[in-house]
Structure formats: C-alpha cells, structure tokens
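1. this one's sequence-less:
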C-alpha cells in the first residue's frame, strides 16, 4: 500500500504519450494534408471546374493540417497517465 497523497501519486505516474493513438492519427493527417496541399497549389482548370470553382485539394489539405495540430496539442496538453498498479516493479 502506498503512503502518498492523491495529488502526489498523480505526479509520480508515468505518461504513455509515445503510444498515444492521437499522435498516430495526427501524423497520418499531416502526411495526407501535406500531399493534398501540394496538389492544390497548382490545380488544373478541370479540377476547379469539377469542384464548382473551389480548390478542394488545397482547402482539404489545410483543414487536415489544422486538425492534426489540434490533435497533437490535445495529446501534449492532456497526456495519458499510466496508473501505478500497471507499472512494472524493478
């Protein structure tokens, strides 16, 4: 049994941020967002006409980059904490 206070035990917990699914999803959205943004920098007139005058690749890519930044920020501000019961004893 631990003799630490509840506030103290939260500070002693380890974070599991390298294994956080939010960072994996954010990385995938960064990759797709960069590809779409680069494709949207030089669109063909047929692509613009097909999308009703809207550069869909550029704006979708920018949206994906913003979403990935929000996910990464969330993962770093609120990291997943590993409870003390699951920590290995060394």
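-> That came through, no problem. These numbers were taken from a predicted model, which means no experiment stands behind them. Numbering: from 1, shown residues only.
2. contacts, neighbours, all on C-alpha from now
-> Noted.
3. Just the strands from this protein, written as ranges.
-> For the chain, the strands defined by DSSP state E cover 14-15, 81-82.
4. show me the contacts for residue 29.
-> Residue 29 sits next to 64, 65, 67, 68 when contact means C-alpha atoms under 8 Å, 6 or more residues apart in numbering.
5. out of everything not next to it in sequence, what's closest to the residue positioned nearest the centre of the chain?
-> Most central in the chain under C-alpha atoms, centre = their mean is residue 26, positioned 2.8 Å from the mean C-alpha point. Take residue 26 and drop its neighbours on the chain: the residue closest to it by C-alpha to C-alpha, 6 or more residues apart in numbering is residue 68, 4.3 Å away.
6. alright, now check it against this:
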C-alpha cells in the first residue's frame, strides 16, 4: 500500500474545491443568524419558518461536508493508484 506524502496531501488540498469550504462557512454563519433571529422572535407563525430554515441550512451544511469528504477520498484513491502504478 502506497503511503501519502506531503506532496500528495498538497495535491488533495489543491484538487478539493475551496468553494465548498467557503460555502460551508457561509451556511454556518447563516445558521447562527437564523438561530439568533428565532430566539428573539415571539411570533409562533414565524417560529415555524425559522425552524424550517434552520433544518434546511443544517441539511445543506451536512451535504456539503459529505461532498467534500467524498471528493477528498476520490483524490486519495487516485493518488494511491498512480503511486502504485509508478506514475
């Protein structure tokens, strides 16, 4: 089994889209803002809207994190395969 080198790790970072990390950060900020707005709001009707928005935001964050992990795993497999093949 081929070992991952520092160079390989840098390749993983380069090939994993940075915009995914940025999107996750933006969604986490949105989540916090929604949570704060929900805590300040006393209107029950709006509370349901805030809850729905919070759940949708959490789903998006989770999906992006899973996508980032999957992309990293694909890159790692490709690096190991190319090292094994001697490329």
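-> Perfect, I can see it now. Computed from a predicted model, the values in this text were never measured in an experiment.
7. So what does the residue nearest to residue 26 of the first structure match up with in the second structure?
-> In the second structure, the residue matched to residue 68 of the first structure (TM-score structural alignment) is residue 64.
8. That match contacts residue 20, doesn't it?
-> Yes. Residue 64 of the second structure is in contact with residue 20 according to C-alpha atoms under 8 Å; the separation is 6.5 Å.
9. Could you report the neighbour count for residue 66 of the second structure?
-> When neighbours are counted by other C-alpha atoms under 10 Å, residue 66 of the second structure registers 12.
10. From residue 72 of the second structure, how far off is it?
-> Residue 66 of the second structure sits 10 Å away from residue 72 of the second structure, taking C-alpha to C-alpha, to the nearest Å as the criterion.
11. Next: residue 87 of the second structure.
-> Distance, residue 87 of the second structure to residue 72 of the second structure, by C-alpha to C-alpha: 20 Å.
12. Pick out whichever of these two has more residues nearby.
-> Taking other C-alpha under 10 Å, residue 87 of the second structure and residue 72 do not tie; residue 72 has more neighbours (19 against 7).
13. Show the contacting residues for that one.
-> Residue 72 of the second structure is in contact with 12, 15, 16, counting by C-alpha under 8 Å, 6+ apart.
14. pretty sure the second one contacts residue 75?
-> Think residue 15 of the second structure. Yes. Between residue 15 of the second structure and residue 75 there is a contact under C-alpha under 8 Å: 7.2 Å.
15. burial count for the residue lying closest to residue 61 of the second structure once chain neighbours are set aside?
-> Among residues not flanking residue 61 of the second structure along the chain, residue 24 sits closest, at 5.7 Å (C-alpha to C-alpha, 6+ apart). As a burial measure, residue 24 of the second structure scores 20 neighbours (other C-alpha under 10 Å).
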